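Asker: can you look at this prediction? I've put the sequence above it.
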Amino acid sequence: MTGIDNQTARTAVVTGASSGIGEATARALAAAGFQVVLGARRLEPCERIAAEIGGTALFLDITSDESVTRFADSLDSVAVLVNNAGGARGMAAVGDGEVEDWRWMWETNVLGTLRVTKALIPKLLADGDGMVITVTSTAALEVYPGGAGYTSAKHAERALHRMLEAELADTQLRFTEISPGIVHSDFSTNRFHGDAERAAAVYAGMTPLTAEDVADVIAFAATGPRNVSIEHVVIRPRAQADSVTVFRED
């Protein structure tokens, strides 16, 4: 077994770490002194990032039980888990919903979070001060036109995270949920199946959050006092009041 073992720095695991919020979080946690393990299906960009921050890149497909098990078995210890992997596909109404799009969103956002968290809970408990940070979305708090499948998955992911917090309330584990609004990343490009023009329209006339904005909040939560539990943070760009109310300049 080629385990991750660092005697001077605690280990933080970041899923979906190949780009966007995951990449920014890996960099922020490394700067905060963690030994960061970057997990994603796209291993090459993770390896590049890991080389730059002194971390470790491991292949991780959160939709595969076998992949998650191999990933977890390769880690000697885990202090912080950042459940970041996930995403959206399409904007169809419920009546027009593509079952495969819904299946993918539930498989990644909900079951993927379940697989990884379940696999790493023993190591997080063994740390004695472990922490689970789950990046949901403001879509976990609201519903909006065009968000049927995604909001359903994110609501479920939030319920999973909160249920774990209740079930493990008698342990030393801390739980933080981060719910970002509009963030400039490859999220929209992926949602629209690579349609860059349509994705760009999401950010038109306003200044969205950056991945670094969200990563700063994650790092703040991860480095706080052990007796402080930052349960939930909602972070939106100033121009966004809710999922449907966004001020856009002409």
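Answerer: In hand now; what should we look at? Residues are numbered from 1 along each chain as shown.
Asker: from here on, contacts and neighbour counts on C-alpha atoms
Answerer: OK.
Asker: which residues touch the residue nearest the centre of the chain?
Answerer: Centroid check for the chain by Cα atoms, centre = their mean gives Asn84 as the closest residue, at 1.2 Å. With contact set as Cα atoms under 8 Å, 6 or more residues apart in numbering, Asn84 has these partners: Val14, Thr15, Gly16, Ala17, Ile21, Gly22, Thr134, Val135, Thr136.
Asker: if I look at the closest residue to the last one other than its chain neighbours, how far off is Val234?
Answerer: Meaning Thr136. Using Cα to Cα, 6 or more residues apart in numbering and skipping residues adjacent in sequence, the residue nearest Thr136 is Ser179, 5.0 Å away. Counting by Cα to Cα, to the nearest Å, the separation of Ser179 from Val234 is 5 Å.
Asker: which of those two has more neighbours?
Answerer: Ser179 (21 against 15; other Cα atoms under 10 Å).
Asker: what's the helix or strand in which that one is found in contact with?
Answerer: Assigned by DSSP states H and E, Ser179 belongs to strand 174-180. Defining contact as Cα under 8 Å, 6+ apart, one finds that strand 174-180 is touched by 129-138, 140, 158, 161, 165, 214, 218, 221, 229-236.
Asker: ok, and here's another one to check against it:
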Amino acid sequence: MSRLAVVTGASSGIGAETARQLASAGYEVVCAARRADRIEELAAQIGGRAVACDVSKAEDIARLADEVGDRLDVLVNNAGGALGLAPVAETDVADWRSMYESNVIGTLQATQALLPALIASGAGTIVNVGSIAGRGAYEGGSGYIAAKHAVAALTETLRLELVDQPVRIEEIAPGMVRTEEFSLTRFGGDQTRADAVYAGVAEPLVAQDIAEAIVWMVQRPAHVNIDLMVIKPRAQAAAHRVHRES
């Protein structure tokens, strides 16, 4: 029986690369994201399946669960993202709501819907894609920081609650990862501001680095749980401390 994986937020960046890497490792991958055209193209490339899915919408999650069926080996909760970099006093409440819905409620709903299939596999794995923003704070990141702290808390609570079940609960917390869309989305399509995030950083992480780490995590023996992997480029000591070459 082939192993089955679901990756949310699979239309670009870390999600798309994780889907590719899991397929290369022998998984059939269900690619879930809002942009149907992108995931259909990706699924065709890797021999997987595409499900148009907004993880914040219960009806979309139900459709994803129907597509998966009764057995699932791996769930990568990757959908999410950051919006804005305003201080708390000026931050847009709508941005907070959107980030909480995608990062937290989406992770919750996908986990609830697919948990029975993960348990039924006898050795399921959930990998929640967090962030170093969920392990500390930095100026301007309040909404994203709050959302990723919530993802970390959800992950740790779920691990306690499912300790008697055959499911591993894992989190990967990346630092600076240069993808085509993360910072561009954060700054509302402002390419100049997006590029400035990585200015002078010789080697930020890329999506492949995170995807390779996720695949390593899920391929450990079933009794090995990688509770948390924090992964940053060498040039980044903390969210707010990055070496930039002049």
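Answerer: Sure thing, it's come through. What you see is a predicted model, and the numbers here were worked out from it, not measured in a lab.
Asker: quick one on the thing from earlier: what do we get in the second structure for the residue nearest to the centre of the first structure?
Answerer: Correspondence of Asn84 of the first structure to the second structure, assessed by TM-score structural alignment: Asn78.
Asker: Ala93 of the first structure too?
Answerer: So, by TM-score structural alignment, Ala93 of the first structure is matched to Pro87.
Asker: list the contacts for that match?
Answerer: Residues counted as contacts of Pro87 of the second structure (Cα under 8 Å, 6+ apart) are Glu139, Gly140, Gly141, Ser142.
Asker: repeat for Leu72 of the second structure
Answerer: Arg3, Leu4, Ala5, Val6, Leu114, Ala117, Leu118, Ile119, Ala120, Ser121, Gly124 are the contacts of Leu72 of the second structure under Cα under 8 Å, 6+ apart.
Asker: distance of the aligned partner of Ser74 of the first structure in the second structure from Thr18 of the second structure?
Answerer: Under the alignment by TM-score structural alignment, Ser74 of the first structure pairs with Glu67 in the second structure. Applying Cα to Cα, the value for Glu67 of the second structure to Thr18 of the second structure is 19 Å.
Asker: who has more neighbours out of the two?
Answerer: Taking other Cα under 10 Å, Glu67 of the second structure and Thr18 do not tie; Thr18 has more neighbours (29 against 13).
Asker: run a quick neighbour tally on the alignment partner in the second structure of Val228 of the first structure.
Answerer: Counting by TM-score structural alignment, Val228 of the first structure corresponds to Val224 in the second structure. Val224 of the second structure has 11 neighbouring residues, counting by other Cα under 10 Å.
Asker: next: the one 4 residues further on.
Answerer: When counting by other Cα under 10 Å, one arrives at 18 neighbours for Leu228 of the second structure.
Asker: residues in contact with it?
Answerer: Neighbours of Leu228 of the second structure in contact, by Cα under 8 Å, 6+ apart: Glu170, Glu171, Ile172, Ala173.
Asker: among those residues, which recur in the first structure?
Answerer: Comparing the contacts of Leu228 of the second structure with the first structure on both residues aligned by TM-score structural alignment, their matches' Cα atoms under 8 Å, the contacts found in both are Glu170, Glu171, Ile172, Ala173.
Asker: the first structure: which residue goes with the second one?
Answerer: Yep, that's Glu171 of the second structure we're talking about. Match for Glu171 of the second structure (TM-score structural alignment): Glu177.
Asker: residue boundaries of the helices in the first structure?
Answerer: 20-31, 43-53, 65-73, 99-105, 113-127, 148-167, 187-191, 196-201, 211-222 (DSSP state H).
Asker: the second structure: which residue goes with Gly54 of the first structure?
Answerer: With TM-score structural alignment defining the correspondence, Gly54 of the first structure maps onto Gly47 in the second structure.
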